[in-house]
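Colleague: here is a sequence together with a model predicted from it:
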Amino acid sequence: MRRCLLDDLMAGAGRLAAEPLALRPALAKRLIHEAHAAHHFMRRHGVPHPRWGNGSLMTRALGDGPRTSGLCLQSLAIMAWEVAKFRHENMQRGHGLSQRGELCYDLPNSRMDHGRNQSKTDGG
């Protein structure tokens, strides 16, 4: 999955808010895993996945249509927790995350450059 920023979490939370509370954690996991799969698809084929988008959580969450309900803080908390859990599990396995330390948010000397606006010509 591409880097998860605040807008990604907000879009995911908006998608979760439309569902009953008991179903939200499972939906959050599904959206995250589908975004992750879409990112692999995009890297392999050079085009966005036809249903799941470019690998960002936002494109996956909005792929089912725009959110219809307002922001729910419980949904935002669930989405943030599931993203953190996904990252932690992948880091433990050494799978699905870049091995380049400067690309990780949780390192004290990281550059917080998310790379979303970089072109291939400038090293992004």
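Modeller: That came in fine, so what should we check first? Just so it is clear, the structure is predicted and the values come from calculations on it, not from any experiment. Numbering: from 1, shown residues only.
Colleague: going forward, measure contacts and count neighbours with C-alpha atoms only.
Modeller: Fine.
Colleague: residue 74: which element?
Modeller: helix 73-93 (DSSP states H and E).
Colleague: use this one as the comparison:
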Amino acid sequence: MKKNIDILEHILTYCEDIEAALERFGREKDIFDTDRDYRNSVCMSLLQIGELTGHLTEDFRERTKDSVYWPAIKGMRNLFAHNYGAVDVGLVWETAISDIPFLREFCERTIQSFRFPEQEKEQSSGVECGRENLLK
């Protein structure tokens, strides 16, 4: 499980990078549509998240598949890496706005439950990530 936690910590960092870009550039889709630096920043972080999901153990992905749809995250990474010109900017925007906060929360909760398992028993059973866009 430690390996998965290390990977989730890296995924969490990229989620935070996306959220920082949203704050820095503005949470306005028209800015996102016209600013290449903004789009590239978000896309690179999404690519890295997708790459990292491939390093999670199969057992972990299987156990958490009802919370996070890992194949979609990996699929978005493959799209960025192999066919960047075909990236749907609207999908990237929706992923950054809607799905990344859920993925961040999932990572935080999972990391927290690993570090402090007693607290997890006292809290709710888990967080389900949004299924629209990236996580469906």
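Modeller: The structure has been received and is ready for your questions. Remember, predicted model here, so these are calculated numbers, not experimental data.
Colleague: any idea what the TM-score comes out to?
Modeller: The TM-score (TM-score structural alignment, normalised by the length of the first structure) is 0.32; 65 aligned residues with a C-alpha RMSD of 4.5 Å.
Colleague: any residues touching the helix holding residue 74 of the first structure, and which ones?
Modeller: Applying C-alpha atoms under 8 Å, 6 or more residues apart in numbering, the external contacts of helix 73-93 of the first structure come out as 4, 9-10, 12-14, 16-17, 24-25, 28-29, 32, 96-97.
Colleague: now restrict those to buried residues only.
Modeller: Buried members of the contacts of helix 73-93 of the first structure, scored by 16 or more other C-alpha atoms under 10 Å, are 4, 9-10, 12-14, 16-17, 24-25, 28-29, 32, 97.
Colleague: from those, which is closest to residue 40 of the first structure?
Modeller: Nearest to residue 40 of the first structure, judged by C-alpha to C-alpha, of those is residue 97 at 11.5 Å.
Colleague: in the helix or strand that contains residue 104 of the second structure, what's buried?
Modeller: Element membership of residue 104 of the second structure [criterion: DSSP H and E] is helix 100-115. Neighbour counts over helix 100-115 of the second structure (16+ other C-alpha under 10 Å) mark 100-111, 113 as buried.
Colleague: packing partners for it?
Modeller: Taking 3 or more C-alpha pairs under 8 Å, 6 or more residues apart in numbering; DSSP states H and E as contact, the helices and strands that helix 100-115 of the second structure lies on are helix 2-25, helix 117-122.
Colleague: with distance to residue 42 of the second structure added, can I get the buried residues of helix 100-115 of the second structure in JSON lines?
Modeller: Shown next, in JSON lines, are those (distance: C-alpha to C-alpha, whole Å):
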{"residue": "100", "distance to residue 42 of the second structure": "11"}
{"residue": "101", "distance to residue 42 of the second structure": "13"}
{"residue": "102", "distance to residue 42 of the second structure": "16"}
{"residue": "103", "distance to residue 42 of the second structure": "15"}
{"residue": "104", "distance to residue 42 of the second structure": "14"}
{"residue": "105", "distance to residue 42 of the second structure": "18"}
{"residue": "106", "distance to residue 42 of the second structure": "19"}
{"residue": "107", "distance to residue 42 of the second structure": "18"}
{"residue": "108", "distance to residue 42 of the second structure": "20"}
{"residue": "109", "distance to residue 42 of the second structure": "23"}
{"residue": "110", "distance to residue 42 of the second structure": "23"}
{"residue": "111", "distance to residue 42 of the second structure": "23"}
{"residue": "113", "distance to residue 42 of the second structure": "28"}
